[in-house]
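>>> quick check, what structure comes out for this input:
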Amino acid sequence: MNQKLNIAICSYRSATFGGGQGIFVFELSKALNHLGHHVDVISGPPYPKLENNIQLIKSPGLDLFSTFNFKERLKIFLGKKNKSSDDWYEFISALFGGFPELKTFGNRAKTLLDESSYDIVIDNQSLSYGMINIQKNLPLIEIIHHPITKDYQYDIQFSKGVIQKISKWRWFSFLKMQKKVSQNLKVISTPSHNSKNDIAKDFGVLEKNISVIPNGIDHASFTPILDIRRVPAQIITTASADVPLKGLDFTLYAVARLKEDFPQLKLVIIGASRPGGHTERLIKRLQIDQNILYRSNLTRHEIAVEYAKSNVAIVSSLYEGFGFPAGEAMSCAIPLIATDVASIPEITQSYAELIPAKNSNAIELAIRKIFASPETYQLRAEAGRTHIIQNFDWQKIAKLYEDLIYKTIDEFQC
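You can find the predicted model right below:
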């Protein structure tokens, strides 16, 4: 089979700048479209940025997590006309600390797809009950970047006190649904062999139902910018504020010690700070306010510029299903320090300085080594960019998805 298809990509939220969801949806829809397929994206808010010839079909969620202020959430809810049962569920569940978007998105997506003429549906990790019903009528591929059990594990581990643990338990209550749904899906794709093993173990999914297709890296945007001079002693990392899984604390402890020998040291954090949050308090306690620069809502070119200014990139994650920041740093040919956990070694191979997770001493030592011998590590970084281009090009990745799509359609029709 090599016919051109009508493809629907579902994504419960697709923020352009927050996390990898919006990046993944943009790149996959673009790459499949460039292969000649018609692609629509069905997304809840926040909505993705898409290429002009790809249609966005908005799923009318309430987007309650655009704010954590009760009055503002109430205003959003009361302002919604013709409220559905999903609207009521979404508001009440969020009111009591849950994350209902996954379940309600699946229900709304099923309604949108009931009368559709798509050849196949690709769902980006909602793992909602609606996907089981969609699968009865249409071929379905479920993307699971990694099991969210890992996020839950680390959030509980780093929680302080019973109240915080209860809050985390309530937030991650959707995991029961995700486990049940994943066991009933026929075709699952994940971006790393490590994620495949974890999905099979944590969700109880048969390995034969899981295909491994890596994510691609936009190496045309994430590219070295040779006319930009590197800022002395500037390092860079990507981290969502106060997300334990990203391991930012350990980089901050390393910065606190390094600034004694490198007082001009600057850590650029690609991401937004959370006012009054754990990370902000730690920065103040370590007295490194002057050494930290936050940059958020950047375009890809602007991120590449920040990489070009920096001497070292750090990925201190405790877990990654794939790890876009590692691939993007390598694509920009900047010396990379990364933790040797989960999928990260699959991406970096031998082109990064791999260190143990949760180890600020290892981060400090690796930075000192690169500062002491920049030319040696730059040569490895340039070889790393070649590795990314050869193995993580989106057009090559799209062909792998296309093969899985044709196979899924054939098996559905049998």
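>>> please make it C-alpha for all contacts and neighbour counts, starting now.
Fine.
>>> can you show me the strands along the stretch 151-300 of the chain?
With DSSP state E, counting those that start in this stretch, the ranges of strands along the stretch 151-300 of the chain come out as 188-190, 210-212, 234-238, 266-270, 292-295.
>>> what's the helix or strand where Asp410 lies in contact with?
Assigned by DSSP states H and E, Asp410 belongs to helix 394-413. The contact list for helix 394-413 (CA atoms under 8 Å, 6 or more residues apart in numbering) reads 1-2, 27-28, 31-32, 35, 119-120, 138-141, 187, 213-218.
>>> one more to put side by side:
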Amino acid sequence: MEARVKSRKTKSNGEPLNICLLTYRGNPSCGGQGIYIKHLSKALREIGHNVDVVSGPPYPELEDGVTLYRIPSLDLYNPENLFRIPTLRELKSPINLLEWLDVSSGGFPEPLTFSIRAYKFFKQRHGYYDIVHDNQCLAYGILKIKELGYPTVATIHHPITVDRQTEIKSADVWWKKLKVMRWYSFIGMQKRVSRRMSRIITVSNRSKHDISSEFNIPPGRFRVVANGVNTDIFHPLDGIKRDENHIIVTNSADTPLKGLKYLLEAIASIRRKRQDIKLTVIGKPKKGGVIEKLVRELGISSHVHFTGRIRDEEFSHYYATATMAVVPSLYEGFGLPAGEAMACKVPVISTMGGALPEVVGDAGILVPPGNARELEKAILYLLDHPQERSRLAEKGYTRVTNHFTWTNAALKHVEVYKEAINDYG
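The predicted model follows:
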């Protein structure tokens, strides 16, 4: 698709905005940021706005009508060619050299190097957009884009300092702790850049509070816009019998913040009372990693099934066969897995980590994070009370359809965009 060449000007209330979404990596398989870009861009387009996405690799999957501009990089984290050695020709570029040196020394340069490349892109297209929306890149190139005269907002999904703290705590030797600190060394840059944003979108009140505190940003700059749940993928399926004693969890298995360790410990304890307990993990553990070892040590290999990556259309089927879903996270800035399970009419047990209580509300059972015993008690309670499972399933479904749609999210994003545009006069 060709670029739309339009000058920014004051818009009437009904006139479409020309919106540019920025994301340093955009594929949904990479996590929540890719899901956010895919569904927000679609919803903004559906309510009548013009949307472009500028992304680094791996690139997003976008709907028809949304234009993608690819910003190539060395792509050193591509799993099909992990940590490849760039050619000398590639390293003649100062940005490529910076990227390679940072990765080689244990850093994570993608936000910074993407932002510099994106700035060059915008210099060639000055004035084409009414609003630029940064998806948690928060790097110095974003400030240069602002200096070109673009009204700019940023989304921060949750304070990434929480990830750093959890991984440092989980590291069992000093050199691993140093390695974690080096990886997260970009956080200082993100704090500095975010403080210079006049409008910051975040996905929950808990994230707003924690980002404000961790990044030292005045609370008045934040606008809370909850994520939506894609009900084209996550919806109830009729005619499928639920398995007895079958628990499901969507999890980045070896990420300490996701708390899978505590759910596995709960399953190990439940197994002594119920030999037919089953846990399906939508995800894949790292080979030889902490989770794979823990499953073996707990003696529950025959009770735990890891699906690996699955197709979108398979999610609803997995949920339809489950007795319940569990979200064991230590912290979530929003908690899409809880909303997705509720959209499938599956009763949910969730921790109170981060913003999960805002998503689940009174439509699920909430337990303290990092507590295997409380997870076990909640699971056993629901296994023994089928009527309560049915009640929570209905209540969760209603909650998602009333509160967490991408159309509502898009409309609220546009309100924030117009605030930022008005700030620029």
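>>> rebuild the strands of the stretch 151-300 of structure 1 as JSON lines, extending it with distance to Phe250 of structure 1.
JSON lines is the format used below for those (distance: least, CA to CA, whole Å):
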{"stretch": "strand 188-190", "distance to Phe250 of structure 1": "28"}
{"stretch": "strand 210-212", "distance to Phe250 of structure 1": "31"}
{"stretch": "strand 234-238", "distance to Phe250 of structure 1": "12"}
{"stretch": "strand 266-270", "distance to Phe250 of structure 1": "13"}
{"stretch": "strand 292-295", "distance to Phe250 of structure 1": "14"}
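>>> got CSV for those, with mean neighbour count and distance to Asp340 of structure 1 too?
As requested, the strands of the stretch 151-300 of structure 1 are exported to CSV (neighbours: other CA atoms under 10 Å; distance: least, CA to CA, whole Å):
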stretch, mean neighbour count, distance to Asp340 of structure 1
strand 188-190, 24, 19
strand 210-212, 19, 20
strand 234-238, 24, 16
strand 266-270, 22, 21
strand 292-295, 16, 25
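>>> for the ones you listed, which one sits closest to Glu90 of structure 1?
Judged by CA to CA, the one of the strands of the stretch 151-300 of structure 1 that comes nearest to Glu90 of structure 1 is strand 188-190, at 26.6 Å.
>>> tell me the residues of structure 2 aligned with that closest one.
With TM-score structural alignment applied, strand 188-190 of structure 1 matches the range 200-202 in structure 2.
>>> got a list of contacts for that stretch?
Outside stretch 200-202 of structure 2, the residues within contact range by CA under 8 Å, 6+ apart are 153-158, 194, 208, 221-226, 416.
>>> which two of those residues have the greatest separation?
Counting by CA to CA, the most remote pair of those is Ser194 and Ala226, 19.6 Å apart.
>>> of these two, which one has the most company?
Ser194 (26 against 23; other CA atoms under 10 Å).
>>> quick check: closest non-adjacent residue to that one.
Leu138 (6.1 Å; CA to CA, 6 or more residues apart in numbering).
>>> ok, Pro46 of structure 1 touching Arg13?
Yes: between Pro46 of structure 1 and Arg13 there is a contact under CA atoms under 8 Å: 5.6 Å.
>>> map His385 of structure 2 onto structure 1.
Using TM-score structural alignment, the equivalent of His385 of structure 2 in structure 1 is Ser373.
>>> check Phe315 of structure 2 too.
Match for Phe315 of structure 2 (TM-score structural alignment): Ile303.
>>> for that match, which three-state class applies?
Recorded secondary structure, Ile303 of structure 1: helix (DSSP: H, G, I helix; E, B strand; the rest coil).
>>> Pro46 and Arg13 of structure 1: which has the busier surroundings?
With neighbours defined as other CA under 10 Å, Pro46 of structure 1 and Arg13 compare such that Arg13 has more, 25 against 19.
>>> is the equivalent of the more buried one over in structure 2 in a helix, a strand, or coil?
Under the alignment (TM-score structural alignment), Arg13 of structure 1 pairs with Arg25 in structure 2. Using three-state DSSP as the criterion, the local structure at Arg25 of structure 2 reads coil.
>>> contact partners for Arg196 of structure 2?
Applying CA under 8 Å, 6+ apart, the residues near Arg196 of structure 2 are Leu143.
>>> so Lys241 of structure 2 touches Thr321, yeah?
Yes: here Lys241 of structure 2 lies in contact with Thr321, judged by CA under 8 Å, at a distance of 6.2 Å.
>>> these two: who's more crowded?
Comparing Lys241 of structure 2 with Thr321 by other CA under 10 Å, the one with more neighbours is Thr321, at 18 against 11.
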